[in-house]
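no sequence on hand, only this structure:
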């Protein structure tokens, strides 16, 4: 249906809406937001669209899958106002973010390979003590002590309190959990998404439960990359038709 719209004649809002599984209000909203070119008007003031509008809508929806709604809208607005180089820059930024996501995924996978249930990063735990405190651990992870305390409130780490000083004390399992939390946060996971993973690691006594999380992450990164290719093809077709 969508392909037929891109090669037909004059189109009504309902034609675009049905062709792409949208409401007519959504089509009007996209036009008003600059995602679609301005519509023509009949003598009675009704909107009329063309195959170019259908091509623009198809490009936008394809871009959303790979770049997200906000970036896709910005790309289409740039194209429609003639700022094609700005659109290319926005696309480049999305590709750079995807590359960063891939690098972070590899970093997490590498970190997990290096982690054993009793592994402790060098320098984070005082020699022979089997424990560390908030300041040294935060420095080891490259985060602020306040971040560790926030993670504690979210259940990501569970330090005990020294009975004499009241200071937080992180044992080897806490250090492991903090390292995992740091890596997953870098991968874009929210605290509420990380907490169940770390809880699974604790209950299982190891890192195996993370394998499913990493597979899901890898699948999402790959799907986004493929969606970007589809979006690029649709946008190129729109650019050619715009001339």
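Nice, I can see it. Every value quoted in this text rests on a predicted model; they were computed, and no experiment measured them.

okay, CA-based contacts and neighbour counts for the rest of this
Will do.

stretch 197-210: how far from the chain's middle?
24 Å (CA atoms, centre = their mean, to the nearest Å).

what lies in contact with the longest strand along the chain?
Scanning the chain for the strand with the most residues, using DSSP state E, yields strand 168-171. Under the criterion CA atoms under 8 Å, 6 or more residues apart in numbering, residues 130-134, 158-162 lie in contact with strand 168-171.

just the buried positions in it, please.
For strand 168-171, the buried set under the neighbour-count rule, 16 or more other CA atoms under 10 Å, comprises 168-171.

quick one: buried ones out of the contacts of strand 168-171?
Neighbour-count burial within those applies to 131-134, 158-159; the criterion is 16+ other CA under 10 Å.

tell me the secondary structure of the most far-flung residue of the chain relative to its centre, please.
Most distant from the centre of the chain: residue 43, at 45.3 Å, with distances by CA atoms, centre = their mean. Using DSSP: H, G, I helix; E, B strand; the rest coil, the three-state assignment for residue 43 comes out as coil.

ok, back up a step: and the furthest pair within the buried residues of strand 168-171?
Checking these against each other with CA to CA, the farthest-apart pair comes out as 168 and 171, at 9.9 Å.

this is the other structure I want to compare:
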């Protein structure tokens, strides 16, 4: 097997030689032998490890990619596979959440078009509960779930629901009538706050879908690279 310098590995990926040494120190590359004068001696196996690690990052992120490589170098394939399984499970949850959010946003766009505009001013928990025909306990549960975040009156400590809170409460009420779970409603409301409107969020979901697809393809590439590297590691 040929010998390589840190600069040879670094040049292939346009990274610094210090980055290569850091990856070795972190266990993402197998330990390198040293010359009598202390210089690292890398081989094609180290080059393959670096390629594999860098392919893993878009699929699983830096932290999990490092866990996978360290497990392989410790001859602990089960741990490596467990980390990979967690990544696939998270991707599946993201897909399911995206699907639920898409449906919820479509539901909101349809239902909100006929809803009365949200009035200005603030309301107490009792006033808002009466307006929505729910209980104050329901509003507090929505707050606990992250759907609402009302201010507090500095003098009394009572909740005060401003125009944005009223809008979010109206949207949450629509979605609860559609039998959406509180965690999905919280995700939708959080995305609407960031996007500014349900229409803007509907457009943003296209980008979310593209990111999930890109990550899924990256996981396929990572699986192929890991299979090749694992075989080389044990050959």
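Cool, got the structure. Quick caveat, the model's predicted, so the values are computed rather than measured.

follow-up on the earlier one: show me what secondary structure element comes after the longest strand of the first structure.
With elements assigned by DSSP states H and E, the helix or strand that comes after strand 168-171 of the first structure is helix 172-186.

which parts of the second structure are strands?
With strands called from DSSP E, the second structure shows them at 3-4, 33-34, 40-43, 151-152, 159-160.

identify the residue of the second structure aligned to the residue farthest from the centre of the first structure.
When the second structure is aligned by TM-score structural alignment, residue 43 of the first structure is paired with residue 36.

what does residue 223 of the first structure give?
So residue 223 of the first structure corresponds to residue 214, using TM-score structural alignment.

quick one: neighbours of its match, just the number.
The burial count assigned to residue 214 of the second structure is 13, neighbours taken as other CA atoms under 10 Å.

how close does it sit to residue 153 of the second structure?
Taking CA to CA, to the nearest Å as the criterion, residue 214 of the second structure is separated from residue 153 of the second structure by 46 Å.

quick one, what contacts the residue nearest to residue 221 of the second structure when sequence neighbours are not counted?
The shortest distance from residue 221 of the second structure to any non-neighbouring residue, by CA to CA, 6 or more residues apart in numbering, is to residue 55 (7.2 Å). Under the criterion of CA under 8 Å, 6+ apart, the contact partners of residue 55 of the second structure comprise 218, 221-222, 225.

most neighbours among these, which one is it?
Neighbour count (other CA under 10 Å) singles out residue 222 as the most crowded of these, with 23 neighbours.

what sits closest to that residue if chain neighbours are left out?
In space, not counting the residues next to it along the chain, residue 222 of the second structure is nearest to residue 56; the distance is 5.2 Å by CA to CA, 6+ apart.

the one you found reaches residue 69, doesn't it?
No - with contact defined as CA atoms under 8 Å, residue 56 of the second structure does not reach residue 69; the gap is 9.1 Å.

what about the helices in the second structure?
Counting by DSSP state H, one finds helices in the second structure at the ranges 6-13, 17-25, 44-73, 77-112, 125-132, 136-144, 163-177, 182-195, 198-233.

packing partners of the first one?
Okay, so that is helix 6-13 of the second structure. helix 17-25, strand 40-43 (3 or more CA pairs under 8 Å, 6 or more residues apart in numbering; DSSP states H and E).

try 7 Å
Using 3 or more CA pairs under 7 Å, 6 or more residues apart in numbering; DSSP states H and E as the contact criterion, the elements in contact with helix 6-13 of the second structure are helix 17-25.
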